[in-house]
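A.B. asks: what shape does this take:
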Amino acid sequence: MQANIMLLAAAAIWGFGFVAQRLGMNFLEPFAFNGVRFLLGSCSLLPLIWWFSRRRTSQLYGESSLPLAGVLAGAVLFIAASLQQVGLLYTTAAKAGFITGLYLILVPIFGLLLKHTTGITTWLGAILAVIGLYLLSINDDFSMSFGDMLQFIGALFWAIHILLIDHFSGRVSPLKLSAVQFMVCGLLSLGVSLLIETPTLPAILAGWQPILYAGLVSVGVAYTLQVVGQKSANPAHAAIILSLESVFAVLGGVWLLDETLTLRAWFGCGLMLAGMLLSQVRWPDRNKQEPELLPS
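C.D. replies: Below you'll find the predicted structure:
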């Protein structure tokens, strides 16, 4: 129960993080905001890395693959986070949360390319999620808004990112990998920002609240809760609990940003959530055949 509460708290923090990301762009442009928050997030993991190193858990991993893993994961993370952040300029936090959550279904589907086993529940969940996405985002003229499209493309890269993390998870320390990839993502974001945006120190200071939440709380605090919680939680239960991030994104958008959804959109959200949850269900005799892939 304690582990599940920790994971639920992490999902809530990540869900409300969409609100912080939207509010942050009242002060900073998308790439500048991402650059600052991911660099802050990387630094926030240093105390946790030090604490685990004191317990000698990091000795279970080699470090030779860390630079390559960090650069690759950071580059994919940069693409996914950039699409998400720019997309939030054109869509709501509520929609962004649910569309991004599609990575839960895309991960096992993409895993087929790596010869992973995908169960029937994943395909049923994918069907429900696609119907839900249609109701949530597709207009009467069968078009999708620019912001929703960016979020959907971003979900593809979030799924690739998780598969990449899974590939390196047994070779390097997860905490060190996260710190490096956040650093790479932050530096790439700041580099692009300096080329096409006009970030200023006064703007960064003015937006300290959403930056602090998105960087320190969403990364440092939530990641710690996830790492500690998953040690004792059932993997399937953990995946289901973490998928509730999209629900908290809707709650945050409606409560804090006064966002509204039509009845059709609410129904679409419900179908997408049902599909996400169903995709994480595993029949008892297949639990050992299908490893769970959780976000890092």
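
A.B. asks: alpha carbons only for contacts and neighbour counts from here, please
C.D. replies: Fine.

A.B. asks: what is the burial count for the closest residue to Gly132 other than its chain neighbours?
C.D. replies: With CA to CA, 6 or more residues apart in numbering as the criterion, Gly132 has its nearest non-adjacent residue at 3.8 Å, and that residue is Gly268. For Gly268, the count of nearby residues is 23 (other CA atoms under 10 Å).

A.B. asks: surely Gly268 and Ile138 touch.
C.D. replies: No: assessed by CA atoms under 8 Å, Gly268 is found out of contact with Ile138, at 10.3 Å.

A.B. asks: can you tell me how far the closest residue to Ser232 other than its chain neighbours is from Leu175?
C.D. replies: Nearest residue to Ser232, sequence neighbours excluded (CA to CA, 6+ apart): Ala3, at 6.0 Å. Separation of Ala3 from Leu175 (CA to CA, to the nearest Å) stands at 19 Å.

A.B. asks: the two: which is more packed in?
C.D. replies: Of the pair Ala3 and Leu175, Leu175 is the one with more neighbours under other CA under 10 Å, namely 22 against 19.

A.B. asks: let's compare: structure for the following, please.
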Amino acid sequence: MKFKANLLLLLTAAIWGFAFVALRVGVEYIGPFTFTAIRFALGSLFLLPFIFYNNKFRNKNEAGNEARKSWQVGLLAGLILFIAVSFQQVGLKYTTAGKAAFITCLYIVLVPIMGVFLKKYITISTWFGSIFAVIGLYLLCVKEGFIISYGDFLQLIGTFFWTAHILLIDHFARRIEAFKLAFFQFMTCALLSLGSALVQETVTIRALLQAGIPILYGGIFSVGIGHTLQIIGQKYTFPSHTATILSMQTVFAAFGGYLLLGELLGLQEILGCIFMIVGMFLPQIPALAQKRYAKS
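C.D. replies: Predicted coordinates:
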């Protein structure tokens, strides 16, 4: 089951990676908070049929108790998600996209470090995997000298909230039904983003229509499917593994830019992708070796 969970998380990373392309196209027509509000609201609506279907197989008391716990955790998860996204979007105004991606994905290291404080066992292979992934991230994302700017500082603050989000989902994923948790999380983030959009941005019907395809992809695939698969996948794997696998979104974003936007990949970027792939597989080696030993 752990292998399937890792595949779900890798699929999530692929969906999120290609979502970078959708985001870059979408924000050319509408503001980032408007884009976030609409796509998270759309992701919430996408989940409603699944929630109603699952409720058919639960008694009313069980469904009611689960709904109460789901909205409480979903409210907190949505708040953390909104703060993380906000720091990321504001920070992008003052730094490069590559440095922003690198700093954001430093949760690869922060998650196992926080895991130590939470008394979770972190394997040596996981630490090595994290180191390889960080090196790969740097090669893939940072094209110029690394000087800490105001935007980088904002991205770093956001990284702590991405870390908190992964750990929160890890704590509750096995206790709460995934679709309900995802729904309340999405709605919270959508409403908070809508409030920010109304204060800071303006939007027209024409702009919404021009951003229609990125909004649909971002809402249905990136939010509705991607974030829900994250919750399901985290039920059966370690948070440190989750962080490493989800960081692969930068690799898929690079390939998405190459395939859809014509962006070229140089030797440095290709080496970065290789390091990240190695970093993703290193934590799996002990489990694979144990299976092979058991068969022999």
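
A.B. asks: tm score of chain vs chain?
C.D. replies: Superposed pair, TM-score by TM-score structural alignment, normalised by the length of the first structure: 0.77. Supporting alignment: 283 aligned residues with a CA RMSD of 3.8 Å.

A.B. asks: picking up where we left off before, please tell me how far the residue nearest to Ser232 of the first structure sits from Ile49 of the first structure.
C.D. replies: Ala3 of the first structure is 20 Å from Ile49 of the first structure, by CA to CA.

A.B. asks: name the element the aligned residue in the first structure for Ala19 of the second structure belongs to?
C.D. replies: Aligned counterpart of Ala19 of the second structure in the first structure: Gly17 (TM-score structural alignment). If you go by DSSP states H and E, Gly17 of the first structure is part of helix 2-24.

A.B. asks: try Ala67 of the second structure
C.D. replies: Here Ala67 of the second structure is assigned to helix 60-91, by DSSP H and E.

A.B. asks: and the helix or strand just after that helix, what's buried?
C.D. replies: Going down the chain from helix 60-91 of the second structure, the next helix or strand is helix 97-104, by DSSP H and E. By 16 or more other CA atoms under 10 Å, the buried positions in helix 97-104 of the second structure come out as Gly98, Lys99, Ala100, Ala101, Phe102, Ile103, Thr104.

A.B. asks: swap in stretch 283-292 of the second structure?
C.D. replies: Pro283, Gln284.

A.B. asks: just stretch 19-39 of the second structure next, same as before
C.D. replies: Using 16+ other CA under 10 Å as the test for burial, stretch 19-39 of the second structure gives 19-23, 25-27, 29-39.

A.B. asks: ditto for stretch 102-118 of the second structure
C.D. replies: Result for stretch 102-118 of the second structure [16+ other CA under 10 Å]: buried residues 102-112, 114-115.

A.B. asks: now do stretch 62-75 of the second structure
C.D. replies: Glu66, Ala67, Lys69, Ser70, Trp71, Val73, Gly74, Leu75.

A.B. asks: measure the nearest residue to Leu89 of the first structure once chain neighbours are set aside to Thr91 of the first structure for me?
C.D. replies: Of all residues not flanking Leu89 of the first structure in the chain, Gly147 sits nearest, at 7.0 Å (CA to CA, 6+ apart). The spacing between Gly147 of the first structure and Thr91 of the first structure, counted by CA to CA, is 5 Å.

A.B. asks: contact partners for the match of Ala19 of the second structure?
C.D. replies: Shown in contact with Gly17 of the first structure (CA atoms under 8 Å, 6 or more residues apart in numbering): Tyr213, Ala214, Ser218, Ala249.

A.B. asks: same thing but at 6 Å, please
C.D. replies: Applying CA atoms under 6 Å, 6 or more residues apart in numbering to Gly17 of the first structure gives the contacts Ala214.

A.B. asks: next: Gly215 of the first structure.
C.D. replies: Per CA under 6 Å, 6+ apart, neighbours of Gly215 of the first structure: Arg37, Phe38, Leu40, Gly41.

A.B. asks: trace it over to the second structure, please.
C.D. replies: Under TM-score structural alignment, Gly215 of the first structure pairs with Gly219 in the second structure.

A.B. asks: how close does the spatially closest residue to that match that is not a sequence neighbour get to Met276 of the second structure?
C.D. replies: Of all residues not flanking Gly219 of the second structure in the chain, Arg39 sits nearest, at 3.8 Å (CA to CA, 6+ apart). Look at Arg39 of the second structure and Met276 of the second structure: by CA to CA, they are 29 Å apart.

A.B. asks: what's the neighbour count on Ser141 of the first structure?
C.D. replies: Rather than Ser, residue 141 of the first structure is Asp. Applying other CA under 10 Å, we find 6 other residues in the vicinity of Asp141 of the first structure.

A.B. asks: before we move on, what about Val85 of the second structure?
C.D. replies: Val85 of the second structure has 22 nearby residues by other CA under 10 Å.

A.B. asks: residue range for the helix or strand following the helix holding Gly17 of the first structure in the second structure?
C.D. replies: On the C-terminal side of helix 2-24 of the first structure, the closest following helix or strand by DSSP H and E is helix 30-44. Counting by TM-score structural alignment, helix 30-44 of the first structure lines up with residues 32-46 of the second structure.

A.B. asks: what are the contacting residues of that stretch?
C.D. replies: By CA under 6 Å, 6+ apart, stretch 32-46 of the second structure touches 183, 186-187, 190, 193-194, 197, 215, 218-220, 223-224.

A.B. asks: can we see that at 8 Å?
C.D. replies: Contacts for stretch 32-46 of the second structure (CA under 8 Å, 6+ apart): 26-27, 86, 89, 182-184, 186-187, 189-194, 196-197, 201, 203, 215-216, 218-221, 223-225.
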